[in-house]
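Enquirer: next comes the sequence, and after it the predicted model I'd like to discuss.
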Amino acid sequence: MTPSLPDILVGNFLCVAEPPPPESAGEFMAGKVAVVALLSLLAAQEAERGPSARVWENATLRAVLLDAAPVYGEAFAEAAGAADGDFTLAALDRANATLRRALIALHEAVEAAGDTARDHAILRLYRDMAHARRLDMPPLPGR
């Protein structure tokens, strides 16, 4: 499971909203605060970069699917019609899931056909998609 940004923020809220029992003081509490702080930092990066990464990714996936449709079937053109909706993260992710499933099916067809050029283009796209969604780990204190 990949938690969504709202899931992470709600989890952080629940972690800090409830007073800890006395036995969780000390190192355990320090570790808990450090995890919440790290998740908050990563969530801030996702809030900043996430929507634009999804919009770019969805547009790029549509272009790849539409380009392949004449060769591999109109089903890929139909899949490219998945709309981004109201541009909330949830709506962008729903469209992205549809587009990614279609890309996976396309990639399977491309591999079966031995279409090396398109296969390499899809592999580069996977790399670029991962890069667009990267989150940077901060330097850890005391290291």
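Expert: It's in.
Enquirer: every contact and neighbour count from this point should use C-alpha atoms.
Expert: Will do.
Enquirer: so how far is G114 from A44?
Expert: Noted for A44: a distance of 42 Å to G114, by CA to CA, to the nearest Å.
Enquirer: these two - which one has more neighbours?
Expert: Legend: neighbour count by other CA atoms under 10 Å for A44 and G114, higher for A44 (15 against 11).
Enquirer: which strand or helix spans the more buried one?
Expert: helix 27-72 (DSSP states H and E).
Enquirer: check it against this one:
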Amino acid sequence: MKPQIPNVLRGFVGTLLTEILPNLGAEYSMGNAAVMCQSLSIIADEYERGAEIRFRENEEMRALFAEAGRLIDDKGLAARLAQASAGRDASLLISALDETNGKLKTLLIELQAFVEESRAPWAAALDVKIWDHIVAAAERRKLTMLTLG
């Protein structure tokens, strides 16, 4: 049987919480152990979902860009949107996904600023879709915090 990384990390959290933390006398050490527990729990979650979150965000932004590129009248921005919408993630390494995600978010900010200033009939609906993406992305990235009592 191959141990799953999130399960191993959560096992460390359990051991820290139930065996080590109660036996520490100094507040400083107890605080450090509690921070380690919280960090290990977050790392376990991020290990499990990190690539999926970034990949999904990238795909959602590309879909927004494809739609927006057909609507907007700024040819330069439309061309950058078309180019970005045609891209694909070449690697599922978190560092590679983060790099692409950062570039796409920069373009999303530019698009959002353009849309918010536009008086075109399609602008309000596209602005709602952009905000829906931002809210969904924030929800997916929410951290689950341990209750340490």
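Expert: Yes, it's here. All values derive from a computational prediction rather than experimental measurement.
Enquirer: against structure 2, where does whichever helix or strand comes after the helix holding A44 of structure 1 fall?
Expert: As assigned by DSSP H and E, the chain's next helix or strand after helix 27-72 of structure 1 is helix 75-79. Here helix 75-79 of structure 1 aligns to structure 2 at residues 80-84, judged by TM-score structural alignment.
Enquirer: the matching stretch against structure 1, how far on average?
Expert: Averaged over the aligned pairs, stretch 80-84 of structure 2 sits 1.5 Å from structure 1 after superposition, using mean CA distance after the TM-score superposition for structure 1.
Enquirer: just the residues contacting stretch 106-126 of structure 1, thanks.
Expert: Contacts to stretch 106-126 of structure 1, defined as CA atoms under 8 Å, 6 or more residues apart in numbering, come from residues 65, 68, 72, 76.
Enquirer: what about 10 Å?
Expert: Stretch 106-126 of structure 1 has contacts (CA atoms under 10 Å, 6 or more residues apart in numbering) with 57, 60-61, 64-65, 68-69, 71-73, 75-76, 100-104, 127-132.
Enquirer: please apply the same query to stretch 87-94 of structure 2.
Expert: Outside stretch 87-94 of structure 2, the residues that touch it by CA under 10 Å, 6+ apart are 47, 50-55, 58-59, 62, 96-101.
Enquirer: just the buried members of those?
Expert: Neighbour counting over the contacts of stretch 87-94 of structure 2 (16 or more other CA atoms under 10 Å) leaves 50-55, 58-59, 62, 97-98, 100-101 as the buried ones.
Enquirer: okay, those in a markdown table with distance to F12 of structure 2 next?
Expert: A markdown table is the format used below for these (distance: CA to CA, whole Å):
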| residue | distance to F12 of structure 2 |
| --- | --- |
| G50 | 20 |
| A51 | 23 |
| E52 | 24 |
| I53 | 25 |
| R54 | 26 |
| F55 | 28 |
| N58 | 32 |
| E59 | 34 |
| R62 | 39 |
| L97 | 28 |
| D98 | 27 |
| T100 | 33 |
| N101 | 31 |
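Enquirer: quick check: the two most widely separated of the residues you listed?
Expert: Spatial extent of those (CA to CA) is set by the pair G50 and R62 at 18.6 Å.
Enquirer: can you classify the aligned residue in structure 2 for T98 of structure 1 by secondary structure?
Expert: Mapped onto structure 2 by TM-score structural alignment, T98 of structure 1 lines up with K103. Under DSSP: H, G, I helix; E, B strand; the rest coil, K103 of structure 2 falls in the helix class.
Enquirer: could you list every residue that touches K103 of structure 2?
Expert: So K103 of structure 2 contacts 58, 84 (CA under 10 Å, 6+ apart).
Enquirer: quick one: it from N32 of structure 2, how far?
Expert: 36 Å.
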